[in-house]
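# okay, here's the prediction I keep looking at, along with the sequence it came from:
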Amino acid sequence: MFDDHLRGIIPDINDQQLEQLREQDFANWFKEYVEKNEVEERIYQIAQGPGRTVQSYKGMPRRISSSRGRGRGRQDTMSQPMQSLRDEQNEDQSIGHEPLQLPVDTQVSPTPLQLGGQVAASSSSSVRTRGPNLGQPTPVNPTNRQMIRLRGLVFLDISVSRSITNDIKMHFTAPWKTWAEIPNKMKDELFGKFQGRYMWDETEEQNVRLAWDKLGKDRFRDILNRARNEMLVKHKKSDIAYLHNLGPNWMKAEVWNELVAYWSSPEWRKKSQSAKINRMTVKDGSITKHACGSIKIEIHEDRLTKKLGRPPNKIEVFRATHTKKGADGVFIDGKSQRVDEDYASAIVEKYGSNSESPPIFDMDKWIEVSGGFNKGRVYGFGSSAKSQTSGSSTSQSCTSAYPGSSSQPAMTQEEIQQLIDEKASRMRAEMMAEILDQVRKELKTTGGTQFATSSHPTTSDSTNP
């Protein structure tokens, strides 16, 4: 029935697409189908089952023992209870006993599909189901889409990241090395799926696509990193070159093998080693650490707002993300403790210990004591600190906007540059397509149809009379 429903909407759907949509949307479709009272009588019969009624009995027959031998005793034991049951059943029916109706448990244990509504596109073993990592399901009724919020260019709902991850895995049809290599048509399709799950305030419309693209870029990079590392561990290999035909179950073998060939090249290995060295570089006596995990600072700040019942100041956010869990006030490393102490001393020095109105947070002073910008990021707050500096000593006399309010922080230079690069890439691709199309048309009109399908003629073709 669900398959017929999909084929009616998408007549040219293939079996692979049908299977993906079935795993993705069936649970929600069935739920709404039941709620609309369109369930056939057959479903009710199946739900009740053949054992929906039983007869009540006054007692169970006794086991018959016999001293005549094991065989005879077993025969009596097997036959006598059945006869007793038949006798008591006839007796109960003759005196008008009503059948005892067993209650039907309508609450069904949630399945992985009901938990997430997404295909578990994971590179881990099929036996291990990571239900919590499934994304937001796509509702049949668009009005049931989940409302999401933004802070800057960060989605505050963690399911958004999971949904984008699953969508990328389900549509990984070519050996793309970076997010920029994915065709714009495919990105539009992925964003269409995102729109089918979520809705947002119209005041945030302009930034939603930018935030989605930014998160997609981060998740794409993380997906490939995880796939490489997990396959190396799973197959007990020490070199990526040995992972030929040993890819994750959500990626086609030919796509994976092309990526393995790229990762095995000397150029990529050199670049990877350089990045590894940079990550392990000791700065200020230790490698930079935090307790955020893969969750953005903005999401931690939103969670802290709900916990405190008010917007936290930046120092509270920093301490919440740089102290050990279960250890009250113990910082994650020496640098975080030093910066916290130096900032407190700098504020006292600047405003005095008896100041009646010190700023809630002075981002300029924080940048000064933490070592300044490093690749556009500020220690403890990432790139979000850029939009919170003003060059004055009282740059942060208030906290960021309360979640849900219409005001949003200004875009950072990094985010603006990302937008410019994205638009420039799209314009170049569109311009090149137009030029090639025009060249083909001109060649056809001049009789050069043999060149219409090739933008790189061979030497022999160009010299032949």
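Looks like it came in fine.
# CA only for contacts and neighbour counts going forward, please
Noted.
# Ile295 should be in a strand, yeah?
No. Checked against DSSP: H, G, I helix; E, B strand; the rest coil, Ile295 lies outside a strand; its state is coil.
# show me where the stretch 351-465 of the chain has its helices.
Remark: helices assigned in the stretch 351-465 of the chain by DSSP state H, counting those that start in this stretch are 363-370, 413-445, 459-463.
# out of those, which gets nearest to Asn166?
Among the helices of the stretch 351-465 of the chain, the nearest to Asn166 by C-alpha to C-alpha is helix 413-445 (22.7 Å).
# quick check, central residue of this structure?
The residue lying closest to the centre of the chain (C-alpha atoms, centre = their mean) is Arg162, at 0.8 Å.
# Lys386 versus that one, what's the distance?
27 Å (C-alpha to C-alpha, to the nearest Å).
# mean neighbour count and distance to Gln273 added to the helices of the stretch 351-465 of the chain, as CSV?
Shown next, in CSV, are these (neighbours: other C-alpha atoms under 10 Å; distance: least, C-alpha to C-alpha, whole Å):
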stretch, mean neighbour count, distance to Gln273
helix 363-370, 20, 27
helix 413-445, 13, 25
helix 459-463, 8, 40
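# neighbours around the residue lying closest to Ala385 once chain neighbours are set aside, how many?
Closest residue in space to Ala385, ignoring its immediate chain neighbours: Val378 at 6.3 Å, by C-alpha to C-alpha, 6 or more residues apart in numbering. Using other C-alpha atoms under 10 Å, Val378 has 20 neighbouring residues.
# this is the other structure I want to compare:
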Amino acid sequence: MYSFRNPVFKAHATEDGRINNPPNEIRPKIWREMVRKWSDPSWVDTSDKNKENREKCELKSTCGSAPLAKYRLEKIKKTGREPDPIETFRKFHSTKDNFTTPKAQALHAGMKAKETEKLSKREDVNKFAIYGEVVGQQRRKRVLGMGCGVSGLDVFGSTSSQDCSKKCKEDQRIEKEKSNEKMRMREE
């Protein structure tokens, strides 16, 4: 709707001017109702508030209207495996040459550093656990960097990989025990 609304609203300052100049693709009766809705003060307030919130956003996605679930299904069909969250994060938060924001770049660098660290220590690399450590687990039923509609279950353990979810939790428990053991040894 943005592509229909904006040219008309920029060209015509009054509500009557906007109503009387509908795009060819929209019937005048429908257009009139749309203009009235967009001109309503509560709609304008909500729109302004949403604009402010978008400007504050620290992570911008490049996926457009393609949902993460669609990408995951296509990847599973193509490769036979679910894409790891680090790979998915990079795909949806970078362009051909750069990351969309400095925060996206920093998070990805943090994930890659953790992955490299585990590889250098010859430890098992659990990319789901690494993602959780760097980005954080779900907040407000959402996982940072994975867009709307993606829950912790989707990232850290979907129905197709429940064993991985259990393994992630077990790996985290073992890591914590190792860390506690190292701390005790240092104290002694």
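The structure has been received and is ready for your questions. Everything numeric here is computed off the predicted structure, so don't read it as measured data.
# buried sites along the longest helix along the second structure?
As assigned by DSSP state H, the longest helix anywhere in the second structure is helix 162-187. Neighbour counts using 16 or more other C-alpha atoms under 10 Å place 164-165, 167-168, 171-172 of helix 162-187 of the second structure among the buried residues.
# which helix or strand contains the residue nearest to the centre of the first structure?
helix 158-170 (DSSP states H and E).
# show me what counts as buried in that helix.
Within helix 158-170 of the first structure, the residues that count as buried by 16+ other C-alpha under 10 Å are 159-170.
# for stretch 108-122 of the second structure, same thing?
Here stretch 108-122 of the second structure shows 108, 110-112, 114-115 as buried, counting by 16+ other C-alpha under 10 Å.
# hmm, who's touching it?
When contacts are defined by C-alpha atoms under 8 Å, 6 or more residues apart in numbering, stretch 108-122 of the second structure is touched by residues 86, 89-90, 124-125, 127, 130-131, 134.
# quick one: which of those is nearest Asp97 of the second structure?
Out of these, the member with the shortest distance to Asp97 of the second structure (by C-alpha to C-alpha) is Arg90, at 11.4 Å.
# okay, now the closest one: neighbour count?
For Arg90 of the second structure, the neighbour count with other C-alpha under 10 Å is 20.
# and Ser126 of the second structure, what pairs with it in the first structure?
Wrong residue type there; residue 126 of the second structure is Asn, not Ser. Structural alignment (TM-score structural alignment) places Asn126 of the second structure against Pro359 in the first structure.
# all strands for the second structure, in order.
Taking DSSP state E to define them, one finds no strands in the second structure.
# neighbours around the match of Asn126 of the second structure, how many?
Using other C-alpha under 10 Å, Pro359 of the first structure has 17 neighbouring residues.
# my read: it touches Gln396, true?
Yes. Using C-alpha atoms under 8 Å, Pro359 of the first structure is in contact with Gln396, at 6.7 Å.
# and the aligned partner of Lys289 of the first structure in the second structure, what does it touch?
Aligned by TM-score structural alignment, Lys289 of the first structure pairs with Lys60 of the second structure. The neighbours of Lys60 of the second structure, taking C-alpha under 8 Å, 6+ apart as the test, are 93, 100-101, 104.
# of those, grab the buried ones for ChimeraX.
The buried residues among the contacts of Lys60 of the second structure can be selected in ChimeraX (16+ other C-alpha under 10 Å) with this line:
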select :93,100,104
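# and the two most separated of the contacts of Lys60 of the second structure?
Spanning the widest gap among the contacts of Lys60 of the second structure are His93 and Thr101, at 7.9 Å by C-alpha to C-alpha.
# what sits in contact with each of these two?
59-60.
# the residue nearest to Ala385 of the first structure matches what in the second structure?
With TM-score structural alignment as the criterion, Val378 of the first structure matches Val143.
# isn't its match right up against Gly149?
No. Val143 of the second structure is beyond contact range of Gly149, at 9.1 Å (criterion: C-alpha under 8 Å).
# and the gap between the aligned residue in the first structure for Glu82 of the second structure and His300 of the first structure?
Here Glu82 of the second structure is matched to Pro311 in the first structure, going by TM-score structural alignment. Separation of Pro311 of the first structure from His300 of the first structure (C-alpha to C-alpha) stands at 11 Å.
# which of the two has more residues huddled nearby?
Comparing Pro311 of the first structure with His300 by other C-alpha under 10 Å, the one with more neighbours is Pro311, at 21 against 16.
# pretty sure that one contacts Thr305?
Yes. Assessed by C-alpha under 8 Å, Pro311 of the first structure is found in contact with Thr305 at 4.8 Å.
# in the second structure, what stretch matches stretch 186-202 of the first structure?
Going by TM-score structural alignment: stretch 186-202 of the first structure matches no residues.
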